[in-house]
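Asker: After the sequence you'll find the predicted model.
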Amino acid sequence: MDEAATPAEAHDVLGRALTALQDLLGEEWEVSLQPEHQSEQFMPAPTADLGWDAVVRITSKNDSMFTELLVDVRGSVTPRDVAGYISSTALLVRRVNAYTRLVIFSPWISPRTQEELRRREIGYVDLTGNISLRVPRPAIIIQTQGADRAPARHRAPSSKPLLTGPRAGRLVRILTDVSPPYRATELAKRSDLSLPYVSRLLDTLEDQLLIERDGKVIVRVEWQQLLRTRASHLDLMKQTSPQGMLAPNGVQAVLDRLVKLNGLVAGGEVLVTGSYAARPVAPVAVGGQLMLYVTQDPLHFSDVAHELRVMPVPESADVLFLQPSDLSVVQRPRRYDRYRQVGLSQLVLDCLSGPGRLPAEGEKVLEFMAAEESAWRIPDISRLRHQDD
């Protein structure tokens, strides 16, 4: 039992998780604690110092064959926990008995942590229905999906910031767009964020195994998973206040106007995102709405509409004007095909957090980026300001 869970909380998690397993296995199986763990007040097992809190037996009523699970009850668990002592404990368990499994019980386990647990063949059960259990003898395979975001009642208070909000977006884009190594001080300077905030967010990213540090120097960034994780906290349609427009002469005519104006419209910049920006690098489908980030104040959207020869409509729009939530959204734009569009990292965030087929297009853009990393990633953070200028 970790320090974040009191004995009463651990007892509740243990009981509810055992009930969930029993319900999934059905009447032909019996799920029970070993005798030393059947008291009313949950107490850590004598073996808790080895990395688990309870021993659970699963018995087949048909042939009396059984397996034992060593359960680690935790108030919370991070990918870094999994990669560290949890993984070491699981390896020890398998060396002692190939048929015994370590299983993590927790109120909620994040998708990223689930991925790390499955990769290391460690079982888990959370109270929202995320369950993974594989036992070779007797043969048991359970895989269910619950909440991909922590319910409010299971959110542990933390001083570390999450990957939400515009400030986190600035740092995510720099970490993606620029190859390491670099330090927190350099990231704070280039992102115009406070050093304490950047340091705390980097701690969070390290816990999630999204970055790796050697001392104070970031030496590796898992940028694909970083973008996916950031996008999971976003909703493109909610955060950009889209305004629908109709293009009487068709979407292609709007693109032609953008090319002619070089993306500078009504005194501001207009950048393409969404499907039309993804298509030049990852053609998946045709059609769809033309999504445009408009840097002007929304009060001047009518001027932009006039220059692009579109008109506002309450529904059935084929063009959407989007408001960037932060200046970083439109930084480091790229020219693909004939028009200017958002940078690739921002494009992925927009697609993965967008509606319809956009997430699939975002994954295709990620594939392109992985194959052509040297072509788009800035090799040295000292060059970043020049790139932004």
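Answerer: That came in fine, so what should we check first?

Asker: hey, let's count contacts and neighbours off CA atoms from now on
Answerer: OK.

Asker: Distance of residue 107 relative to residue 9?
Answerer: Residue 107 is 9 Å from residue 9, where distance means C-alpha to C-alpha, to the nearest Å.

Asker: want to compare, so here's the second one:
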Amino acid sequence: MEPLAEPDALTPDSLLEQGLAVLRDLLGPDWKVTVQPASQEVRSTRRRLDVMIQVKADGDSVFTQVMVDLRSRVSPRLVDEQLLPKLELLRQVSNYTNLLVIAPWITPRVRRLLQDYNIGYIDLTGNVSLRVSRPAIAIYAQGTSRAPRSRATRSSRTTLAGAKAARLVRILTDVTPPYRATDLARVTGLSLPYVSRLVEALEEQRLIRRDGRVITQVDWPDLLRLRAEHYDLLRHNSYVGMVAPNGIDAVLKALPAMLTEHSEWIALTGSYAARAVAPLAVGGQLMLYHPASAPRLPDEIGDELGLLRVDKGADVLLLRAHDPVVFERTVDRGGVRHVALSQIVLDCLSGPGRMPAEGEAVLSYMQGNTKEWRADRLPT
């Protein structure tokens, strides 16, 4: 297949051509994908954004019609407000006409939405989903999970990257609405213009719902997942690797006594913190946050816990917190300070190895026990 053009340079015709090339490659040579002739009215328009195609196997009289919706960008709001009404209209006309979205790139969240509504999609990085009952077609392929560089740069005005976004994500998760952007700015210490811009972006993504200016709903599970896509636990928090000569259990037993004297110093996160509420596996590295303001603190912590610095094979990581928000709403479990469940999820979803699975397990626990961890109102 020819190299893909840069997304910003794509015309509707080239987007259609490249998207159908992806489909034809996946179906193979025994299938035909034919663009149906457009009406005179459609041909007279300057931009062709909806195209009807026919898909059939060679030698078979059975075919399916698919309406292709060409988009430069697909958001959850667009799915709700435009694609779903279009799908409902198609279903009224014919149960055998399917809807397929072709775009340069489609985010993981939007792909999940489209799958839920049985709307097919193709993006030019190789993410594909198409299910047709007659003739039987079932295609699912995974391409790039992160936006190509050109699209990431273009959409970087308001994202969930950075410490400021982390503060807002944490408060939106940890506290039940209603509240306004002004309330969030006051509690987080962020500027109102920044909070307002990010709230608008989250509403576009259908991660929050508003009634006027009041936030009334937060899709906090997907909000945490999306924030984790912009966060890397071991890249955003510099760390010192250490080994526990007497084993991790000895370190865990020593922590309560240490924290009695230095309660503000460290907080447990990662696999061992996740295991306290959602046991999924054993082992893993013990991860402890410490404040960024004390560069010699890792050695002091290591001395008190009997740890030794190592370059490789560490079973304890002392993480220098990228922002004080990681210490917000910590909880005491058996004398050990644990980060909040929302922070555990963010750290695990963005961590190495099996940690993302542990993050999902904690997320499931949170969904079934919201009254145990989610505050009813913002702090005064």
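Answerer: Now that the structure is in, tell me what you want to look at. Keep in mind that what you see is a predicted model, and the values were worked out from it rather than measured.

Asker: What TM-score do the two superposed chains give?
Answerer: The TM-score (TM-score structural alignment, normalised by the length of structure 2) is 0.92; 372 aligned residues with a C-alpha RMSD of 2.3 Å.

Asker: before we move on, back to that, residue 107 and residue 9 of structure 1 - which one has more neighbours?
Answerer: Neighbours per residue (other C-alpha atoms under 10 Å) separate residue 107 of structure 1 from residue 9, with residue 107 holding more: 29 against 18.

Asker: tell me the contacts of the counterpart of that one in structure 2?
Answerer: Counting by TM-score structural alignment, residue 107 of structure 1 lines up with residue 104 in structure 2. Listed by C-alpha atoms under 8 Å, 6 or more residues apart in numbering, the contact set of residue 104 of structure 2 reads 7, 15, 71, 72, 73, 123, 124, 125.

Asker: I'd assumed residue 150 was in contact with the first one.
Answerer: So the one you mean is residue 7 of structure 2. Yes. Applying C-alpha atoms under 8 Å as the test, residue 7 of structure 2 and residue 150 come out as touching, 7.5 Å apart.

Asker: So between the two, which is more surrounded?
Answerer: More crowded of residue 7 of structure 2 and residue 150, by other C-alpha under 10 Å: residue 7, with 17 against 11.

Asker: Residue 167 of structure 1 -> structure 2?
Answerer: Checking TM-score structural alignment: residue 167 of structure 1 goes with residue 164.

Asker: Quick check: its match touching residue 190?
Answerer: Yes. Counting by C-alpha under 8 Å, residue 164 of structure 2 does reach residue 190; the two are 7.1 Å apart.

Asker: can you give me the helices for the stretch 1-150 of structure 1?
Answerer: 7-25, 79-81, 87-96, 111-119 (DSSP state H, counting those that start in this stretch).

Asker: what number of residues lie near residue 286 of structure 2?
Answerer: Other residues near residue 286 of structure 2 come to 22 when the count uses other C-alpha under 10 Å.

Asker: Now do the same for it: its match in structure 1.
Answerer: Using TM-score structural alignment, the equivalent of residue 286 of structure 2 in structure 1 is residue 290.

Asker: now swap in residue 305 of structure 2 and tell me
Answerer: Under TM-score structural alignment, residue 305 of structure 2 pairs with residue 308 in structure 1.

Asker: Its match touches residue 256, doesn't it?
Answerer: No. With contact defined as C-alpha under 8 Å, residue 308 of structure 1 does not reach residue 256; the gap is 9.3 Å.

Asker: Looking only at neighbour counts, state which of these two leads.
Answerer: residue 308 (19 against 14).

Asker: any idea how far that one is from residue 263 of structure 1?
Answerer: Per C-alpha to C-alpha, residue 308 of structure 1 is found 10 Å from residue 263 of structure 1.

Asker: Tell me which residues touch residue 326 of structure 1, please.
Answerer: By C-alpha under 8 Å, 6+ apart, the neighbours of residue 326 of structure 1 are residue 166.

Asker: How about residue 223 of structure 1?
Answerer: With contact set as C-alpha under 8 Å, 6+ apart, residue 223 of structure 1 has these partners: 175, 176, 210.
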